[in-house]
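[1] Return a 3D structure for these sequence lines:
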Amino acid sequence: MHHDRTSALGGTYADPAGATARIRFRRALTLAAMTLVMPGSAQLVQGNKRVGRIAIRIWLSVLAVVAVLGLLALMDRQLIFGLATNAALLTLGRWLLIGLALGWVVLIVDAWRLGRPRELHGAHLAISTAFHGALVVGTAAILFFAAHTVSVMNGFTDAVFASTTVSEPHDGRYNVLLMGTDSGKDRSGMRPDSINVASIDAETGKAVLIGLPRNLENVPFPKGSVMRQQFPNGFDCDGCYLNAVNTWANDHADLFDSKEPGIDATMDAIEEITGLKLNYYALVNMKGFSKLIDAVGGVRINVRERTAIGGIGSPIRGYIEAGERKLSGDHALWYARSRVENDDWSRMGRQKCVMNAMVRQLNPQKVIMNMQDIADSSSAMLHTNIPRQDLNVFMDLALKTKSQPISSVSLVPPVIYTGNPDFDKVRRLVSDAVQTSEGDSEIQKSRFATAKLPVVETGDEASKKDPRKANRSADLNESC
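    Presented below is the predicted three-dimensional model:
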């Protein structure tokens, strides 16, 4: 079959049928591309102009909203985070995304119809249909995923950040009590293994991690509190360490006018110990923390010392070797909690390094792409009284903190003797650490910078590898 014909003058010209087929094919693909870039434009040019005008107006409105939000994000990031965590707006946004997905799919299918598929033949029809089908699947998948992510975030914030009491910063800082605990049948009550206070500058995001030993004795309580009435000379009963305050208060809940006597009593004790007024608390279940790390693909840690896996009520089943490593949730958990073949002070330092690594390595992209897994793990991991209304504040502070050096101070020997603590000295150390974080160079040159730390071995190289260096550091990035 010949597609070229000879004219009366002896020349040739293209087959009109073939040229028409190519034009129809290009038109079909062009209509699809127009619908992808400007939904409704295909209908405006080739089909129902009224539908096209409505679709274009909706699309332009969406683009205008996105542009305004982008401009607001540059001017006031906290406002954007507030909108992104508002329950009513999240619900509305979810349904709008579903509506956009369905509407866009309908327009793409209609663009395929407008491309006159019956007039296409062979490969042209197959390519056009496949192209339109890919657009349908792609746009629907993206928008439905976005709607699902919004729904997950809304449910997660509702479940975890259920408190409605907002606390203003004290002396320009937010002070949050962070407690890590393991639940198990062999434990009497809930005793936090990890106790830290994150003190964060409300403007700059500069943060200080204050580590408190779980075995701190003779813990004081504020005047007028139930615990002060029961223990006027400090928490001095047999086996009564700081991490036992929660258990004691919960066991004597009838003495308290509180829904959470253990946590409230612990917060009272921490305030009296540190001299800081606490805004909120976050209770972290360590197994949930392990799942969170797995949800974001692990965490990269500079392992300072060979650390045992297991050995707490069970045989040692392996080791995390020293060096740069990407740890799974289980290994990161053991690195943070193991005290076999080392001690509590080493463990406190390693915990700070894990927290510092999470702050540095988590980013919005990881959070969004793993929202479902993060929500599942966090719901099992986190119990807090931070209200939903303050989430925008802490999201903004988290990004600021990420770009700042995080300093630390821990109330550990030889600076503080846990068996008979000098609480006046403790409060000075905390105050000095906060002032240092805020840039007081004179303080930095004094007690905070010159206090000595114990080391595992002798020698400069061993000292550099000692994880306890993180217990007292002006920059955890350098110490970890």
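[2] make it CA atoms for all contacts and neighbour counts henceforth
    Noted.
[3] What sits closest to Y280 if chain neighbours are left out?
    Spatial nearest neighbour of Y280, chain neighbours left out: V176 (4.9 Å); criterion: Cα to Cα, 6 or more residues apart in numbering.
[4] Could you pull up the contacting residues of the one you found?
    V197, A198, S199, L278, N279, Y280, Y281, A282 (Cα atoms under 8 Å, 6 or more residues apart in numbering).
[5] now swap in H331 and tell me
    The contact partners of H331, taken as Cα under 8 Å, 6+ apart, are I309, I320.
[6] Likewise for A308?
    By Cα under 8 Å, 6+ apart, A308 lies in contact with I316, R317, G318, Y319, I320, W334, Y335, S338, R339, V340, E341.
[7] still on that earlier bit, any chance of TSV for the contacts of V176, columns neighbour count, distance to V68 and secondary structure?
    What follows is these, written out as TSV (neighbours: other Cα atoms under 10 Å; distance: Cα to Cα, whole Å; DSSP: H, G, I helix; E, B strand; the rest coil):
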residue	neighbour count	distance to V68	secondary structure
V197	27	38	strand
A198	20	34	strand
S199	27	34	strand
L278	22	37	coil
N279	19	33	coil
Y280	19	33	strand
Y281	21	35	strand
A282	18	34	strand
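[8] Now show me the structure for the sequence below, then we'll compare the two:
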Amino acid sequence: MIAVLGVLVPGTAYLAAGRKRLGAVITTLSVLLAGGAAYVVLVRRDDVIQWALDPDVLLGMIVGLAVVALSLVVVLVTSYKMLRPLQTGVLTRLGGALVIGVVCFSIASGSALGAQNLVAQRSLVTKVFAGEKSKSGTRPAIDQKDPWANLPRLNLLLLGADDGEGRDGTRTDTVMVASIDTHTGETALISMTRNFMRMPFPKDHPLHDEFPTGYWDPSRPGQEQPDYYLDAMYRNIPPKYRELLGETDNPGADVLKLSVGEALGLKLHYYVQINLAGFEQMVTALGGITVNINYPVPVGGDDDKNIPPGRWLQPGPNRQLNGFDALWFARGRYRVPGADLARQARQRCTIKAIVERATPQNVLTHYKEIAAAGEQLIRTDIPQTLLGDLAGLGAKVKTAKIRNIDLDKKKNFPNGRDPNYAGMRTIVAKALAGTPSKPSKPAKPAATPRPSSPVTPTTKPSADPADLADSCAYHPS
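    Sure, this is the predicted structure:
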């Protein structure tokens, strides 16, 4: 028992065995290390976050963890050899050796698990986030000392990339902007409709000279032009106008940062591109999400080929969804009237559900799986040097309000052929300045349809329709 105690407070077993000088040195070092660790965890948490996002520091942590584990095993084994009675029976010696072996195994396995998580974290940081050699034509310069000093709002472009089987290249069916107050963490989500045409470019950019009236074909006015939709820009523009985008690792994302930012009147600082297949893996790694479902949501189905969905996600409060069903909750649109807007609303609720699910305990428990999913899921131009500050901002976002900015479909884009971007910019500016524009009058609830039928999504009128906590609540028809 004294030998095992020597692992909890290294050096005490040496003192008990009469090795006072060696025991005093090891015990003193152990107490100093434990005290230093406690000080860092309790007082310098921000530094801990910074270190956990620095690849070089993470490598040092991996080596340090291995050294500490090996040292503990050596201390335990040598302490047992010094303290075990010389005159003992075989069974007593075997019992003591078994106890020491179990403790050594516990130390080794615990250290191995910690090392695996550190390796996964380092791999995630180095593979996903931009390093010194990464290139971007739209990424801003940042103040290393205080990135938020002169940046009241951080604007992130969120892209859902659908490059699955049967698709010709990457199509961004989901385009959303998250505007985050860097002081409070309050976040506003703005969804863009995938069939927007005439998407504008900044007047000082060469792409504006190519498309002075927006991205569309003026020779076919009033017609649907799928190759000029917002969801086709990522795929179609870079091959023809690559030289106008400068040096960049992701020209399609830079195109959308420029155009979406101009359409909304915002400077978009970074993009985060989500691979939909990786999204399923991420939700699975988190252990699923919980959402309220107010109407049947199709799982699968193809409008163009007239293929019905295999099943429907049934309405109900606090529905537990696995990764596959969460993906279809976010993207299902088969024959749902107002499909794009309904899907955008569910996507915002999905983001909210993921934020709520990503508790520190849950993330730590499933960290290896989450990190592996993140490598498949995320592509971004966020620099590694900003990760520590973003982690601190993310903690604020988790406890702050998340709301929606309604761009007013009825007034500003009855269809996608000629959206009123000036009107949208006015709405966004007022909302972010703290003066939300007057929302459209909510529709009257429709009768509850049969679960196997497509439905018109309905929501309960709210005192604040922009509040996601209310719009994502359970409001059955």
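[9] The residue nearest to Y280 of structure 1 should be in a helix, yeah?
    No: going by DSSP: H, G, I helix; E, B strand; the rest coil, the assignment for V176 of structure 1 is strand, not a helix.
[10] counterpart of it in structure 2?
    Applying TM-score structural alignment, one finds that V176 of structure 1 aligns to L156 in structure 2.
[11] any idea how far its match lies from G252 of structure 2?
    Plainly put, L156 of structure 2 is 15 Å away from G252 of structure 2 if you go by Cα to Cα, to the nearest Å.
[12] for L94 of structure 2, same thing?
    Taken as Cα to Cα, the span from L94 of structure 2 to G252 of structure 2 is 66 Å.
[13] Centre of the chain to stretch 450-469 of structure 1, how far?
    Stretch 450-469 of structure 1 has its C-alpha centroid displaced from the chain centroid by 32 Å (Cα atoms, centre = their mean, to the nearest Å).
[14] How about stretch 267-287 of structure 2?
    Offset of stretch 267-287 of structure 2 from its chain centre (Cα atoms, centre = their mean): 6 Å.
[15] likewise stretch 416-434 of structure 2?
    26 Å.
[16] Report the buried residues of it.
    For stretch 416-434 of structure 2, a neighbour-count test (16 or more other Cα atoms under 10 Å) marks 416-421, 423-425, 427-429, 431-432 as buried.
[17] Show me the strands in the stretch 101-250 of structure 1, by range?
    Secondary structure of the stretch 101-250 of structure 1 by DSSP state E, counting those that start in this stretch: the strands cover 173-181, 194-201, 207-211.
[18] out of these, deepest packed?
    Highest mean neighbour count among the strands of the stretch 101-250 of structure 1 (mean count of other Cα atoms under 10 Å): strand 207-211, with a mean of 28.
[19] what range in structure 2 does that strand sit on?
    By TM-score structural alignment, strand 207-211 of structure 1 lines up with residues 187-191 in structure 2.
[20] which other residues reach that stretch?
    Outside of stretch 187-191 of structure 2, the residues within contact range by Cα under 8 Å, 6+ apart are 175-181, 344, 348, 397, 400-407, 432.
[21] same question, stretch 125-133 of structure 1
    Here stretch 125-133 of structure 1 makes contact (Cα under 8 Å, 6+ apart) with F25, A28, L29, A32, I108, V109, W112, P117.
[22] compared with structure 1, how much does the match of strand 207-211 of structure 1 deviate?
    Stretch 187-191 of structure 2, aligned to structure 1 and superposed, deviates on average by 0.7 Å (mean Cα distance after the TM-score superposition for structure 1).
[23] since we're on the residue nearest to A443 of structure 2 when sequence neighbours are not counted, how many residues are nearby?
    In space, and not counting its chain neighbours, A443 of structure 2 is closest to T458: 7.3 Å by Cα to Cα, 6+ apart. Residues lying near T458 of structure 2 (other Cα atoms under 10 Å) number 19.
[24] Which of the three states applies to T458 of structure 2?
    coil.
[25] what does it align to in structure 1?
    In structure 1, T458 of structure 2 lines up with D466, judged by TM-score structural alignment.
[26] from the chain's centre, how far out does whichever strand or helix holds W51 of structure 2 sit?
    Per DSSP states H and E: W51 of structure 2 is located in helix 45-52. Centroid separation between helix 45-52 of structure 2 and its chain, computed with Cα atoms, centre = their mean, is 19 Å.
[27] List the residues that contact A358 of structure 2.
    By Cα under 8 Å, 6+ apart, the neighbours of A358 of structure 2 are L286.
[28] 10 Å instead, please
    Listed by Cα atoms under 10 Å, 6 or more residues apart in numbering, the contact set of A358 of structure 2 reads V283, L286, G287, I289, L364, K398.
[29] Same check on G323 of structure 2?
    Counted by Cα under 10 Å, 6+ apart, G323 of structure 2 has contacts 277-289, 329.
[30] if we can go back for a sec, among the strands of the stretch 101-250 of structure 1, which is nearest N243 of structure 1?
    strand 194-201 (8.0 Å; Cα to Cα).
[31] Remind me what the closest one packs against, helices and strands.
    strand 173-181, strand 207-211, helix 261-274, strand 280-285, helix 344-361, helix 391-402, strand 407-410, helix 423-437 (3 or more Cα pairs under 10 Å, 6 or more residues apart in numbering; DSSP states H and E).
[32] can we see that at 6 Å?
    The contact analysis (3 or more Cα pairs under 6 Å, 6 or more residues apart in numbering; DSSP states H and E) places strand 194-201 of structure 1 against strand 173-181, strand 207-211.
[33] right, and the ones you listed - which one's nearest L327 of structure 1?
    Judging those by Cα to Cα, what sits closest to L327 of structure 1 is strand 173-181, at 18.8 Å.
[34] Just give me how far the closest one sits from the chain centre.
    Counting by Cα atoms, centre = their mean, strand 173-181 of structure 1 is centred 15 Å from the centre of its parent chain.
[35] what do you get for stretch 442-449 of structure 2?
    Remark: stretch 442-449 of structure 2 is offset 34 Å from the chain centroid, using Cα atoms, centre = their mean.
[36] ok, now stretch 143-151 of structure 1?
    18 Å.
[37] That one: average distance to aligned residues in structure 2?
    Counting by mean Cα distance after the TM-score superposition for structure 1, stretch 143-151 of structure 1 comes out at 1.8 Å.
[38] Would you check the span in structure 2 matched by that stretch?
    Going by TM-score structural alignment: stretch 143-151 of structure 1 matches residues 111-119.
[39] Can you give me the buried ones in the matching stretch?
    Neighbour counts using 16+ other Cα under 10 Å place S111, A112, G114, A115, N117, L118, V119 of stretch 111-119 of structure 2 among the buried residues.
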